[in-house]
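A.B. asks: I'll drop the sequence and a predicted model, then ask my questions.
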Amino acid sequence: MSDLFDPVGIGRMQPPNRLFMAPMTRSRSRGGIPGDLVAEYYAQRASAGLIITEGIQPSVRGQGYTDTPGLHSAEQTEAWKRVTDAVHERGGRVFAQIMHAGRVGHPVLYPDGGLPVGPSAVRSGASLFDGERKLPHPVPREMTASDIAEALDDFASAARNALTAGFDGVEVHGANGYLIQQFLADGSNRRTDDYGGSAENRARFAVEAVEAVADTVGADRTGLRVSPGTAFNGISESDPLEQYLALLDGLRHRSRDLAYLHLTESGSAEYTQRLRKEWAGAFVLNTASGTDLGPATAALAEERADAVAVATAWIANPDLPARIRAGGPFNAPDRATYYGGGHRGYTDYPYLGD
């Protein structure tokens, strides 16, 4: 039986606790460049066993929201060095989450005004909020074979930039309705080539994206996040268990070498139990809600996970482990400041004892 404050082996690292900071989009990187405010935000939360950053686009076309950071230019890579240095100076560990939004994008985000891309020409049904109004996602352009090869190269290139920027590793974002899950889901993937049709073929892009990153930074520096059964961003999966068992089968030769599998429990708990059983490596579970860490501690105690990732509790509580040890109190997050803006609701939450 494990406790939140037991060390855990994650790839080549040995985080001192099992309470990870889950990735959260905060939209405070103007022009895709993380600044000093972003560095301070992550450094404040360095007591996490592992910080997993917000989604970072690996290419211009991979962006899905306003003011989200990238890792596809020299300027962006250099800017991230300030972030990783700040986290490491306070004793923390941080993985870059690489996220290609796929069809969850909009022409207003791209300099050429072009369409977002996806495995098939199927609209998400969701919208982009640009700070003033909601802009419905258009029907994406179906990716060609060369588009797919380019996207895989973008994942590898962004992972290479992540190491240059000083990150301890990379999480491949295969969850929440973004490009990789769009390939996995039969509701958004209507292809009839090697990347569509069967569950095995729909898993091909995810497997190749993980392989591309692992071959670039090392398998023990590579994690994968999935969310079987989610409906987020218009995702529809007719048989999530079959699909994700096919994905794990495609990664079976890597399962003991990869840093971790990170599962967001958005569907049936049966998916969690079965995938945990099938995965030979470290298993991270994102299950807690707010500052109620009961589900997280239970997951560790019942050995349903090796570590837990929580999200909103970290927003308002930069010293979350200390507050848990003290039994609280916990700051309440201000939802109005989740996305965009400046330091308010971002780096101004008090520490215990302030």
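C.D. replies: Looks like it came in fine.
A.B. asks: can we go C-alpha only for contacts and neighbour counts from here?
C.D. replies: Fine.
A.B. asks: I'd assumed residue 226 was in contact with residue 263.
C.D. replies: Yes: counting by Cα atoms under 8 Å, residue 226 is a contact partner of residue 263 at 5.1 Å.
A.B. asks: between these two, which one's more packed in?
C.D. replies: More crowded of residue 263 and residue 226, by other Cα atoms under 10 Å: residue 263, with 25 against 21.
A.B. asks: isn't there a strand covering that one?
C.D. replies: Yes: looking at residue 263 with DSSP: H, G, I helix; E, B strand; the rest coil, it is inside a strand.
A.B. asks: Name the residues contacting each of residue 263 and residue 226.
C.D. replies: Shared contacts of residue 263 and residue 226, defined by Cα atoms under 8 Å, 6 or more residues apart in numbering, are absent.
A.B. asks: give the contact list for residue 42.
C.D. replies: Residues counted as contacts of residue 42 (Cα under 8 Å, 6+ apart) are 51, 83, 86, 87.
A.B. asks: Include distance to residue 75 and secondary structure when you put those residues into CSV, please.
C.D. replies: Converted to CSV, these look like this (distance: Cα to Cα, whole Å; DSSP: H, G, I helix; E, B strand; the rest coil):
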residue, distance to residue 75, secondary structure
51, 22, strand
83, 13, helix
86, 18, helix
87, 19, helix
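A.B. asks: and which of the residues you listed is nearest residue 243?
C.D. replies: Nearest to residue 243 among the contacts of residue 42: residue 51, at 28.2 Å, using Cα to Cα.
A.B. asks: what are the ranges of the strands in the stretch 151-300 of the chain?
C.D. replies: Assigned by DSSP state E, counting those that start in this stretch, the strands in the stretch 151-300 of the chain fall at 169-173, 222-226, 260-264, 283-286.
A.B. asks: so what does the third one touch, helix or strand wise?
C.D. replies: If you count contacts as 3 or more Cα pairs under 8 Å, 6 or more residues apart in numbering; DSSP states H and E, strand 260-264 packs onto strand 222-226, strand 283-286.
A.B. asks: Please compare the first structure with the one that follows:
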Amino acid sequence: MIELANELGVSSYVFFTCSAAILGFVFYLPIHYNQIGREFETSDSDSIIPAYSHPVPTNVVPSFAFNKYGGYASSLKHATRFKETKGIIVNTFAELEPHAVNQLKSDSETLPIYTAGPLLDLEGKRQDSDCERIMKWLDDQPPSSVVFLCFGSMGSFEPDQLAEMAIAIERSGYRFLWAVRSPPFKDDPTKRMGEYSNLSDVLPEGFLERTENRGLLCGWAPQMEVLAHEAVGGFVSHCGWNSTLESLWYGVPVATWPLYAEQQINAFELVRELELALELKLDYRTENAKNLVMAEEIEKAIRCLMDSENPIRGRVKEMKEMSRKAIQNGGSSFISVGRLIEDIHINKANKA
């Protein structure tokens, strides 16, 4: 599309749906390639990436950066093609990622950066019997008493990991809402992930019966509506960027459990850079079959996440207010989008 816009003499802009830090990572890839001459490898030492204030461990580098003929090569191309546009619109706000945003804006080789976030679908998309059942159950729970475990539409675990999670949830004693998705069928790749036909087959014996008065399991959950509910006190999340923005918008603290794509480095940013999340795991990857997280570790994270005295709660609450002010008249994203509109008019006039 950028090439077509250039051929037609039309100004083009990139809408970047991930974080500003990830955009900085993409722009770092050509530098990395010029220095090393290859994609990332698991044995590499920590990387000094300008968009991050801390050295970035190789074990949280996005999965695509290890794939020579796939994501790494295409991301190198993106880093070059992006610079053929008039600017990049990022779904973030300046108060959330001050270091990354300031670094991108101060880089003389980087195009204009417009922070336009948080851009969220606050209306929701699905209202059916499952949604009603979940919301009715939440209505019956005390404020900030429920830990919500949800890993996105593509997030799933094998039965052995689910068993460890169930043990941890039960031992923690907290009320819970747990969205459980099944992995793709290995013997039939045409079948996509969805719900387990019988959860009692993959969870510890008696778990469903012992926790029926304080927990609810589902295959899908209306995440925005759940996070908005006053009963929810913590969120165990895969750290997709949309989920991150949603949790901050509603002031719900997160325990990080990334699965794939750029989620590991998102978790790293939230925990180490921004101090807005609790570390459960940073380097977990779905493709690594040996990545079994034991019940003790999960239980400890849940207890810490739900602790009302955890200082992360205060920081997340402050960021909740900042996220809302950013898009209001006079807010950082409001001003940035206004500047984008002005620049579009200027670029259009210059082409006339």
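C.D. replies: On my side now, so go ahead. These numbers come from a predicted model, not from an experiment.
A.B. asks: Kindly provide the TM-score of these chains.
C.D. replies: Overlay of the two chains. TM-score (TM-score structural alignment, normalised by the length of structure 2): 0.23; 135 aligned residues with a Cα RMSD of 6.5 Å.
A.B. asks: export the helices and strands packed on strand 260-264 of structure 1 to TSV and tack on distance to residue 97 of structure 1?
C.D. replies: Formatted as TSV, these follow (distance: least, Cα to Cα, whole Å):
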stretch	distance to residue 97 of structure 1
strand 222-226	9
strand 283-286	14
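A.B. asks: how about residue 36 of structure 1, what does it touch?
C.D. replies: 82, 83.
A.B. asks: Distance of it relative to residue 223 of structure 1?
C.D. replies: The gap separating residue 36 of structure 1 from residue 223 of structure 1 is 27 Å, by Cα to Cα, to the nearest Å.
A.B. asks: so which of the strands of the stretch 151-300 of structure 1 is the most packed in?
C.D. replies: Highest mean neighbour count among those (mean count of other Cα atoms under 10 Å): strand 169-173, with a mean of 28.
A.B. asks: what residues does it touch?
C.D. replies: 52, 55, 94-100, 159, 162-163, 180, 209-210, 213, 217, 221-226.
A.B. asks: redo that, cut-off 6 Å
C.D. replies: The contact list for strand 169-173 of structure 1 (Cα atoms under 6 Å, 6 or more residues apart in numbering) reads 95, 96, 97, 98, 99, 221, 222, 223, 224, 225.
A.B. asks: what would those look like in CSV with distance to residue 250 of structure 1?
C.D. replies: Listed next are those as CSV, based on distance: Cα to Cα, whole Å:
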residue, distance to residue 250 of structure 1
95, 23
96, 23
97, 21
98, 20
99, 20
221, 19
222, 16
223, 15
224, 13
225, 15
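A.B. asks: For residue 321 of structure 1, find the nearest of the strands of the stretch 151-300 of structure 1.
C.D. replies: strand 283-286 (16.4 Å).
A.B. asks: Output the contacting helices and strands for the closest one.
C.D. replies: In this structure, strand 283-286 of structure 1 packs against strand 260-264, strand 307-310, with contacts taken as 3 or more Cα pairs under 6 Å, 6 or more residues apart in numbering; DSSP states H and E.
A.B. asks: now for the helices and strands packed on strand 260-264 of structure 1, which one comes closest to residue 44 of structure 1?
C.D. replies: Relative to residue 44 of structure 1, the nearest member of those by Cα to Cα is strand 283-286, separated by 21.0 Å.
A.B. asks: Of the helices and strands packed on strand 260-264 of structure 1, which is nearest residue 147 of structure 1?
C.D. replies: strand 222-226 (21.7 Å).
A.B. asks: Does anything pack onto that closest one? Which helices or strands?
C.D. replies: Using 3+ Cα pairs under 6 Å, 6+ apart, strand 222-226 of structure 1 sits against strand 169-173, strand 260-264.
A.B. asks: can you rerun that using 8 Å?
C.D. replies: Using 3+ Cα pairs under 8 Å, 6+ apart: strand 222-226 of structure 1 touches strand 169-173, helix 204-217, strand 260-264.
A.B. asks: I'd like the distance between residue 161 of structure 2 and residue 23 of structure 2.
C.D. replies: 32 Å.
A.B. asks: next one: residue 301 of structure 2
C.D. replies: 30 Å.
A.B. asks: Residue 136 of structure 2 now?
C.D. replies: Using Cα to Cα, residue 136 of structure 2 is found at 40 Å from residue 23 of structure 2.
A.B. asks: And those two? Which one has more around it.
C.D. replies: More crowded of residue 136 of structure 2 and residue 23, by other Cα under 10 Å: residue 23, with 19 against 11.
A.B. asks: in what helix or strand does that one lie?
C.D. replies: Using DSSP states H and E, residue 23 of structure 2 falls within helix 20-36.
A.B. asks: After that helix, heading C-terminal, what element do we hit next?
C.D. replies: helix 71-81.
A.B. asks: which strands and helices sit next to that next one?
C.D. replies: For helix 71-81 of structure 2, the elements it packs on are helix 20-36, judged by 3+ Cα pairs under 8 Å, 6+ apart.
A.B. asks: now the angle between helix 71-81 and the helix it packs on, please.
C.D. replies: Per axes from the mean of the first three to the mean of the last three Cα atoms, to 10 degrees, the angle that helix 20-36 of structure 2 makes with helix 71-81 is 100 degrees.
A.B. asks: Can you work out which other helices and strands pack against helix 20-36 of structure 2?
C.D. replies: So helix 20-36 of structure 2, by 3+ Cα pairs under 8 Å, 6+ apart, packs with helix 71-81, helix 98-106.
A.B. asks: Using JSON lines, lay out those helices together with distance to residue 179 of structure 2.
C.D. replies: Listed next are the helices and strands packed on helix 20-36 of structure 2 as JSON lines, based on distance: least, Cα to Cα, whole Å:
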{"stretch": "helix 71-81", "distance to residue 179 of structure 2": "29"}
{"stretch": "helix 98-106", "distance to residue 179 of structure 2": "32"}
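A.B. asks: hang on, the earlier thing: out of the contacts of residue 42 of structure 1, which comes closest to residue 276 of structure 1?
C.D. replies: residue 51 (21.7 Å).
A.B. asks: Tell me how many other residues crowd the closest one.
C.D. replies: Counted with other Cα under 10 Å, residue 51 of structure 1 comes out at 25.
A.B. asks: does it really touch residue 21, like I thought?
C.D. replies: Yes: Residue 51 of structure 1 is within contact range of residue 21, at 4.7 Å (criterion: Cα under 8 Å).
A.B. asks: list the contacts for residue 206 of structure 1?
C.D. replies: With Cα under 8 Å, 6+ apart, residue 206 of structure 1 has these contacts: 174, 180, 181, 183, 184, 247.
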